[in-house]
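Asks: with the input below, show me the fold.
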Amino acid sequence: FSKLMNDKPLPQGEYKLFLEIEAVDDQNVKHQEVHTVGNVSNFLSNDVYATKMEFHSAKKLMKFNLIVNYDEGEKTINLSCNKLQEIDPSLLELDTGKEANRFLRKLNTSLFHFAYDVFRLLPIKSNKIVFASDSRLDMTGNFEFVYEELLKREENFDFKFFLKSSIRDRKSLSELMSMAYHFATSKIIFIDDFYPIIYPLKIRKNADLVQLWHAVGAFKTFGYSRIGLPGGPSPHSKNHRNYTKVIVSSENIRKHYAEGFGVDIENVIATGVPRTDFFFDEAKKAFVKERLYTEYPFLKDKKVILFAPTFRGNGQQSAHYPFEVLDFDRLYRELKDEYIFLFKIHPFVRNDANIPYQYSDFFYDFSSFREINELLLVTDVLITDYSSVCFEYALLNKPMIFFSYDVDDYIRKRDFYYDYFDFIPGPLAKTSDQMISIIKEEKYNFEQIDSFVHYFFDDLDGKASERVVDQIVFPEEEEPLDDKVLKR
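Replies: Next comes the predicted model:
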């Protein structure tokens, strides 16, 4: 009922549920009958079932209460759907003087572009390297590994950092002027995610804008691969197109990133993904595991299930996850003796899991934990759906389940670079019951993991960061960047 009307919940109102049966006899005559559903009271604890339903979009947030009970008189089900909320999500943001702020942001952006063009007249500083992100406040992820590798080289680098926790965080005019100057005069600019302020800029001839994309591999279509699909970009968009270098994990996926970002395939380099070096550093892994067990001692008392799905919706403004698809009570009753269940929900998702307090010794919300790769070390079973976390987890050769209750709908609306059912290196579950059955019976599919890893990772040596620095910061200048060099 949460997706009954064009992906929206059942409209507010009172309903009765009947079964309509149609049949055609030997004389090709159609017969139609309507029946009640019969006594379903045994399925309703306390004679009633209640749940919340939600709908999220960029312009509308709706919440409903759905009440189900048995109609003794008519021998059928009563449904009562009551709207609790309908609001424009933008009104929830504490942003006064919206029109004035919009004008000010536009003015600041124009000044930023003008300043960048002026600063381009200055010489490039060959030792200056910028790290810029709108999705992290510290040097974690790919940034951490590339930065540490640069420090090992003991060169006289001039590092500049422009880090924000969210794309919604405002940049002051002084910050914008500083960014314009350093973007214009740096030899290399590293970014790790969508970074809209930089896309209208023309990158200087002897400088590089390098995308250290936060995800690994290629799975669901993204960027310009989604032109014409809901939430896809305009063919005339400037987003991503000015990357001079994009790093990826293997030769096999260069074409997908070239298409997704709208860049020439020669600009896509299969160095490996820096943050995956973590999985080949035994000392670092041991240190992280010990730190996690010290900080969260309950992680070592039982086996750990990590639930890490991607968001639903067309983008950041409408991102949500329909937690009603999970049977909290059944998961708790069936698995609590042997497992604990961690949530690591995508940072775009605005609605919460709302874990019932009586299950607080089983379900734990780790969504605010920054680096999922660290959690993977203490995970015994990963449950995901269409998230790229499956690539990194595969390096650990541990079981994973793909809880894709909406896979048919997702294929129609989002699409993938590969056939989903052949692609996933683990069993598919569409319901909580199927998920529980796979876990209890340990029906994991390990056969595909090895070939999966070798297709999406060219090198399993923990030296991706070295290759990024060698090929981007210290390229071999005596020979051109042909396809052979791009691969290694």
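
Asks: hey, let's count contacts and neighbours off CA atoms from now on
Replies: Fine.

Asks: OK, contacts around the residue nearest to residue 21 when sequence neighbours are not counted?
Replies: Using CA to CA, 6 or more residues apart in numbering and skipping the chain neighbours, the partner closest in space to residue 21 is residue 33 (5.2 Å). Residue 33 sits next to 20, 21, 22 when contact means CA atoms under 8 Å, 6 or more residues apart in numbering.

Asks: from the residues you listed, pick the one nearest residue 211.
Replies: residue 20 (55.4 Å; CA to CA).

Asks: mind checking the SS state of the closest one?
Replies: The three-state assignment at residue 20 reads strand, by DSSP: H, G, I helix; E, B strand; the rest coil.

Asks: rewinding a little: that's a helix at the residue nearest to residue 21, yeah?
Replies: No: counting by three-state DSSP, residue 33 is not found in a helix; it is strand.

Asks: next one: it from residue 22, what distance?
Replies: 7 Å (CA to CA, to the nearest Å).

Asks: end to end, how far does stretch 203-214 reach?
Replies: 22 Å.

Asks: flag every buried residue along that stretch.
Replies: For stretch 203-214, the neighbour count (16 or more other CA atoms under 10 Å) marks 203, 207, 208, 209, 210, 211, 212, 213, 214 as buried.

Asks: please give me the structure for this one as well, since I'd like to look at both together:
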Amino acid sequence: MVYTYYFSFLPYNLIWKLAKLFRPKKQYLLHVEDCFDYFIFCNIRPHLAPLDIVVSSKAIIPKLKPMLDHSAKIYLYPFCFPDGVIMFRNAAWKYPVKSIIKIGLEHGAYNFKRFPKAYYYNLFNSYLMTSSHDVARLQALGAKPVKAIGYPKSDTLFNDSYPPELLSELRNTLKLDNHKATILFSSTWDGSGMSAVHKWYDKLQSLVPEYNILVTLHPRMSNFYRNHLANLPGIHYIDAMDIYPYLLISDVCIGDTNSLIAEFCIVNRPIITFSIDATKRTMDDVIELIKSVSIRIDTFSQLRSAITEALNTSTQTAPARTKVITKLISPLDGHAGFRAAQEIINLLPELKP
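Replies: Model (predicted):
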């Protein structure tokens, strides 16, 4: 239970009611915790009327403004009192007024970790999930306002956003060696207790003579790992928000329990995953799912043989990735952003363009 909800309930309700008296029309806001939230929203945005934004920190604003395709007023939380809010976080408690319409969406392509309690989902009027499998998992916990719409971020994979000439140009820009396989390393947030970045960050450079190496990290990864990997000679550290072009030029993708595993499956690349110790957030069925689509290793010393196996069996393992993606993201058809917008408009009809 988030006690902030109850501590702020009375003062926030009072100010919200006063603000509503002096506001000439209803106000709907997009709640942004980091710029990646808005990046996911970009495939929903064309199907909605413009709306203003609330950020959790002033530090986000300089990075966010260049991403906006319309003039938007930016508020700083908690100095905002909307009639409705859209967010990519399970944080409805930040708006402790029952009359505020709250719409949530999943932040990643799939939840490879234990879900928060159903109580937090039930604070929303609607929570949009990336798959019917996730919906069933949550409903079994007692969550009610959940519905599958797919993953809006993945829509760009279906609209010719990454033509061959763009990918060729990216390879040239990175100066990739055409005689080497390209290996993409990734990891979830080290603070989650479910990351394996510690197993490879200090050994990665040893692979440079044999492979093109790309690295992407969770946005909240600690600066220790981020700074180390970003400054390694011969390593291409990815700081671009759009990871798809890099997935598409990769031959093998490596992860742990990160939600990018689902996106590795979308682009159907061979996967290797590092095992992790069980924590309160790990789930046996999710670990088994990861094992079903990846070559599982425990240590860095096993990696070279795993890469060779992944490259040699790519065609044979492709059907397993295709099969599991229907569980991880559904529907997967390039129209998730439109479906999300329609669900939003159902609750906030003023946002119909």
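
Asks: quick check: TM-score for this pair?
Replies: Laid over one another, the chains give 0.75 as their TM-score (TM-score structural alignment, normalised by the length of structure 2), with 324 aligned residues with a CA RMSD of 3.9 Å.

Asks: that older thread, for residue 140 of structure 1, see how far away the residue nearest to residue 21 of structure 1 is.
Replies: 63 Å.

Asks: what helix or strand is residue 17 of structure 1 located in?
Replies: strand 13-24 (DSSP states H and E).

Asks: typo on my end, it should be residue 101 of structure 1
Replies: Element membership of residue 101 of structure 1 [criterion: DSSP H and E] is helix 98-119.

Asks: quick one: list the elements packing against that helix.
Replies: Applying 3 or more CA pairs under 8 Å, 6 or more residues apart in numbering; DSSP states H and E, we find helix 98-119 of structure 1 packed against helix 173-185.

Asks: for the helix or strand just after the helix it packs on, the distance to its chain's centre please.
Replies: Beyond helix 173-185 of structure 1 on the C-terminal side, the first helix or strand identified by DSSP H and E is strand 186-191. Computed by CA atoms, centre = their mean, to the nearest Å, the separation of strand 186-191 of structure 1 from the middle of its chain amounts to 25 Å.

Asks: strands of the stretch 301-450 of structure 1, start to end?
Replies: 303-307, 339-343, 363-365, 381-384, 400-403, 428-429 (DSSP state E, counting those that start in this stretch).

Asks: pick the most deeply packed of the ones you listed.
Replies: Mean neighbour count (mean count of other CA atoms under 10 Å) peaks for strand 400-403 among these, with a mean of 25.

Asks: in structure 2, what residues pair with that strand?
Replies: Mapped onto structure 2 using TM-score structural alignment, strand 400-403 of structure 1 covers residues 271-274.

Asks: please compute how far the matching stretch lies from its chain's middle.
Replies: On the basis of CA atoms, centre = their mean, stretch 271-274 of structure 2 sits 19 Å off its chain's mean C-alpha point.

Asks: mean distance, it to its aligned residues in structure 1?
Replies: Its aligned residues in structure 1 lie a mean 0.9 Å from stretch 271-274 of structure 2 after superposition (mean CA distance after the TM-score superposition for structure 1).

Asks: what's next to that stretch, contact-wise?
Replies: For stretch 271-274 of structure 2, using CA under 8 Å, 6+ apart, the contacting residues are 196, 252-257, 261, 264, 290-291, 293-299, 306-307, 310.

Asks: the closest residue to residue 58 of structure 2 other than its chain neighbours: neighbouring residues, count only.
Replies: Nearest non-adjacent residue to residue 58 of structure 2, counting by CA to CA, 6+ apart: residue 76, 6.9 Å away. Residue crowding around residue 76 of structure 2 was assessed by other CA atoms under 10 Å; the count is 15.

Asks: any idea what residue 256 of structure 2 aligns with in structure 1?
Replies: Under the alignment (TM-score structural alignment), residue 256 of structure 2 maps onto residue 385 of structure 1.

Asks: quick check: its match vs residue 219 of structure 1, distance?
Replies: 11 Å.

Asks: so stretch 54-72 of structure 1 corresponds to what in structure 2?
Replies: Mapped onto structure 2 using TM-score structural alignment, stretch 54-72 of structure 1 spans no residues at all.

Asks: buried sites along that stretch?
Replies: Those would be 54-57, 61-71, for stretch 54-72 of structure 1 by 16+ other CA under 10 Å.

Asks: which of those fall within strands?
Replies: Among those, the residues falling in strands (DSSP state E) are 54-56, 61-71.

Asks: double-check that residue 172 of structure 2 belongs to a helix.
Replies: Yes: per three-state DSSP, residue 172 of structure 2 lies within a helix segment.

Asks: what about the helices in the stretch 51-200 of structure 2?
Replies: 61-64, 118-121, 132-141, 164-174 (DSSP state H, counting those that start in this stretch).

Asks: ok, which of those comes nearest residue 86 of structure 2?
Replies: Short answer: helix 118-121, nearest of the helices of the stretch 51-200 of structure 2 by CA to CA, at 13.4 Å.

Asks: chain center to that closest one, what's the gap?
Replies: So, by CA atoms, centre = their mean, the centroid of helix 118-121 of structure 2 is 20 Å from its chain's centroid.

Asks: hmm, who's touching it?
Replies: With contacts defined as CA under 8 Å, 6+ apart, helix 118-121 of structure 2 is touched by 90, 91, 92, 93, 127, 138, 141, 142, 143, 144, 145, 146.

Asks: how many neighbours does the third one have?
Replies: For residue 92 of structure 2, the number of neighbouring residues by other CA under 10 Å comes to 24.

Asks: please name the residues that touch it.
Replies: So residue 92 of structure 2 contacts 102, 104, 120, 123, 124 (CA under 8 Å, 6+ apart).

Asks: format these as a markdown table; extra columns: distance to residue 23 of structure 2.
Replies: Shown next, in a markdown table, are those (distance: CA to CA, whole Å):
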| residue | distance to residue 23 of structure 2 |
| --- | --- |
| 102 | 19 |
| 104 | 24 |
| 120 | 29 |
| 123 | 25 |
| 124 | 23 |
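
Asks: out of these, who's nearest residue 326 of structure 2?
Replies: The shortest approach to residue 326 of structure 2 among the contacts of residue 92 of structure 2 belongs to residue 104, at 21.9 Å (CA to CA).

Asks: quick one: what's aligned to residue 250 of structure 1 in structure 2?
Replies: Alignment note (TM-score structural alignment): residue 250 of structure 1 maps to residue 131 of structure 2.

Asks: just give me the neighbour total for that match.
Replies: The number of residues near residue 131 of structure 2, taken as other CA under 10 Å, comes to 25.
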